[in-house]
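>>> What would the 3D arrangement of this be:
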Amino acid sequence: MKIIIDRARKEWAYSLFVVLFMFRINFLTLNSIIFGKGMVYQGLKYAMYFGILILFLISFGEKFRIIHKDVLILYSIVGLMTLATCIVDKSTIEVIKGENLINGIFISGLSGFLLYRCVENYDLLYNVFKKVGYLVISYATVIVLTTQIGTAYMGFSYAILVFILLELYDGLFEKNMFSLAFGIIGTVVNILGGTRGSILCIATFLLIFLLFSKRYKIVLFVSILGFTFFLCYDKILALFTELASTLGVESRIIDALSGLNMNSIAYTNGRTSITDVSLELIKSNPLGYGFLGERAQLNDAIYWFTTNGYAHNIFLELILQFGVIIGTVIIIFMIYKIIRFLIYYDYREKNMALAIVFLCYCVNLFVSRSYTTTFEFWAFWGILNGLRRRE
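Okay, here's the model as predicted:
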């Protein structure tokens, strides 16, 4: 008997596949906080991958029968750049092996561009994203209330961040109070168990809402609320501290805002050293070290890096890789494309909504992570390239 799945179901399966494929590593991060690496963790891991495989098989024939030319060009260029750097600098090969960058870049990273170029129904994808977000934020809330996150705070923070931003978007721009409630809960959970980079992303989103929503009463209300926050900062911080203590949560962010020990908000966690070394490397070779070639240089220059050295700033990373001239051109081009997108941005279109969410998420690339392996970074450019093709 032949099983027939109509196109609408295939589109639904593909939307769920896109969301779960992006979330798969973060799902394992959340589970490892609760279950460690034991049998339960392994069972959930294989269940996740099996579900993703089934969704992929359902939607494969419909979505991947044609690969867009720009996707092939992107993969080819990145592949050739990687190969060229490995030929010129053999130490890059060891970095790629040590960090598993073939998987990190070509599967986890660039797949964002591939998958979002294949999306046709952004309304459906948006709704699937929103519903999965309810589950993710609920799960994350349980983790914060029942488990000490410890050293996993960074993975936890970024695991739930994109869903928090989407729920806030749906709540503020689309006036969905249910989504707004989840967005607010997610924001509190992220503050309790997150990083300074994630708070920066959320603040950027709120700024975009103030600039583009045209809901002037809310803008005025938020402005007054923000002003009140700064006036009552100490009291609000004390309230959050008391809340965390009552819940038994050890919050790195609250410690940072309180200025406790090495968790002070001004503590750069080694980023000053990384920036200084990056600038010295640029001075030593203004022509650049090639795609991924800067990692071996940073590993040699910073003693506490092993094979995981990257600039922790997307602009420095691009200039280190492509040199001062070409790197600056790439940066200017990116800024131009983002400004152009914001000029024509329409919050009612779901593809633009997702692009805004991913753009805000990528603000953390100025202080953390690498653009080369960030799914959301490439997804943003996939959506923008799709918009250009439609035009």
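>>> switch to C-alpha atoms for all contacts and neighbour counts from now on
Noted.
>>> Which residue ranges of the stretch 201-350 of the chain form helices?
216-231, 233-247, 252-258, 271-284, 293-301, 314-343, 350-361 (DSSP state H, counting those that start in this stretch).
>>> Reformat those helices as TSV; add mean neighbour count and distance to E174.
Below are the helices of the stretch 201-350 of the chain laid out as TSV (neighbours: other C-alpha atoms under 10 Å; distance: least, C-alpha to C-alpha, whole Å):
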stretch	mean neighbour count	distance to E174
helix 216-231	12	13
helix 233-247	14	29
helix 252-258	19	30
helix 271-284	16	38
helix 293-301	21	42
helix 314-343	17	18
helix 350-361	22	10
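>>> One more sequence to fold, the one below, so I can look at both together:
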Amino acid sequence: MNRLISCFTGLSTLSRNEKGRILLYLVTFVPLIYKLFSPFFILAGTPGATIVIIPTMITIGIIMCSEDLRDAVTMKSIIFYLLVAFVFAVSPVFHSDTTEFVEKNYWKFVSSVLPYVFVGFLINYERDWIILRFVSRMGILVQIFWQACLLMGLVETELGTADSLGEQMESGYQLLFPILVLLISISREKTLIDILASVIGIFLLFFMGARGPIVVFLVFVVGYLVIFKTYNSYSFVKKLGIITGFVVIYSFLQEILLLFIPIAEALGFSTRVFDSILNNRMINLEEASNRDEFYGNVFRAIYNDPTGFGYGWGADRLFTPTHGYVHNLELELLCQFGYIGGTMLLFFILYIAFRRYQYLKKENNETVWFAFFCLGFVALQFSYTYVQYPLFFVFIGYIMNTRANKYYNLINI
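As a prediction, this is how the structure comes out:
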């Protein structure tokens, strides 16, 4: 039994700090982790108690890895948190139209989204890669468990129909971290469990019926294989072969998809993504929940901004047809902080991201940087809003972390 557990986890012995980091990483990257524990509460007749699972995991995790957090949470990270919290809090003072948005979203943002910047500061891939691999395996396992519950009718979904579970965008995005980390881990240490888990994860990703997560996945795969992956020999020939392989797959894409559509239908998953690709609607804005109208309205608001410093926190909602977020990070920031303030903010983010990339490239960890870039930045090009997306702040914390990698230096003495 112990050997089986060790094989799945990849862990033998764990320190107190490592156990704490596992709990924090599970909460961050596998938000559905509470679903594994909720059946016990339901069987005990206290289904409402499931709400305490995540806060309890966070509390225990913080206590157990307090030593690591003391090293990771620098004055810079605290100042960043307080500055962002302050700027957003005073938004109604300068922009009264944002008062309602701030009142509804501020507390949840500063307590449940912004604090994830500290997780970004905590992450050290050279130290944590086995832990993150375990978290990724758990992420795939939790998704298998959750999808099985949905397919068996144990849990109802509002988006489903009689024949399909419908689009599951949130599950699609939650699959990205496990898949990307497992692909990186496989390049480092090939194990059957990681190969199997990543294959299952990729199949589930395409069966979720959401296009955004698939685009992020494809950006990572192409960037990883063609740009970031280091080949020991014949680098040009191998990259040319990979590009040729992509061309061949694209040439037979219709035939490949027609093979998978019956499988998805038989299992009860959505075929929306396959239908979009077959009908050339994969990146059609008119088919993307009226995003073309969202983008057009917000762009005009940015262009007509009289001050150049925007309309305030959450102000992009004032210009969209449904009063929802604009589904694009750049437009969101430019609308909220103006074409002057927003441009400066975007330049700052990209600048520190590039500096972090240069630092990690020396350690041959630029692929990890690219994974977090895809998860935290690329994903916000067409889905979600940074106001409700913790992984954006994980990415910000990760790229702002300029501490010397003591662990890396130690193993290279």
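>>> thinking again about what came up before, make CSV from the helices of the stretch 201-350 of the first structure and add distance to I185 of the first structure to it.
Listed next are the helices of the stretch 201-350 of the first structure as CSV, based on distance: least, C-alpha to C-alpha, whole Å:
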stretch, distance to I185 of the first structure
helix 216-231, 17
helix 233-247, 13
helix 252-258, 16
helix 271-284, 30
helix 293-301, 38
helix 314-343, 28
helix 350-361, 17
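>>> V162 of the first structure: which of those helices is closest?
helix 350-361 (6.3 Å; C-alpha to C-alpha).
>>> So what touches the helix or strand just after the closest one?
Sequence-wise, the next helix or strand downstream of helix 350-361 of the first structure (DSSP states H and E) is helix 375-390. Helix 375-390 of the first structure has contacts (C-alpha atoms under 8 Å, 6 or more residues apart in numbering) with 22, 108-117, 341, 351-352, 354-355, 358-359, 361-362, 371.
>>> Over to stretch 182-190 of the first structure?
134, 137, 140-141, 144, 157, 160-161, 164-168, 171, 198-199, 202.
>>> What of stretch 81-100 of the second structure?
For stretch 81-100 of the second structure, the external contacting residues (C-alpha under 8 Å, 6+ apart) are 102, 106, 110, 114-115, 117, 311-315.
>>> run the last query once more with 10 Å
75, 77, 79-80, 101-103, 106-107, 109-111, 114-118, 310-318, 336 (C-alpha atoms under 10 Å, 6 or more residues apart in numbering).
>>> Put the buried members of these into a PyMOL selection.
In PyMOL syntax, the buried subset of the contacts of stretch 81-100 of the second structure is picked out as below (16 or more other C-alpha atoms under 10 Å):
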select buried, resi 77+101+102+106+109+110+114+115+116+117+118+310+311+312+313+314+315+316+317+318+336
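>>> if we can go back for a sec, out of the helices of the stretch 201-350 of the first structure, which gets nearest to Y153 of the first structure?
helix 252-258 (7.9 Å).
>>> What span of the second structure is that closest one aligned with?
Counting by TM-score structural alignment, helix 252-258 of the first structure pairs with residues 272-278 of the second structure.
>>> which residues sit in contact with the counterpart of L316 of the first structure in the second structure?
Aligned by TM-score structural alignment, L316 of the first structure pairs with L331 of the second structure. With contact set as C-alpha under 10 Å, 6+ apart, L331 of the second structure has these partners: 294-296, 298-299, 301-302, 316, 325, 337-339, 342, 381.
>>> Looking at these, which is nearest R16 of the second structure?
Q381 (38.2 Å).
>>> Tell me how many other residues crowd whatever residue of the first structure lines up with that closest one.
Taking TM-score structural alignment, the alignment pairs Q381 of the second structure with F366 from the first structure. If you count neighbours by other C-alpha atoms under 10 Å, F366 of the first structure ends up with 18.
>>> ok, now which ones touch F366 of the first structure?
197, 200, 311-317.
>>> do you know how far E103 of the second structure is from D316 of the second structure?
16 Å (C-alpha to C-alpha, to the nearest Å).
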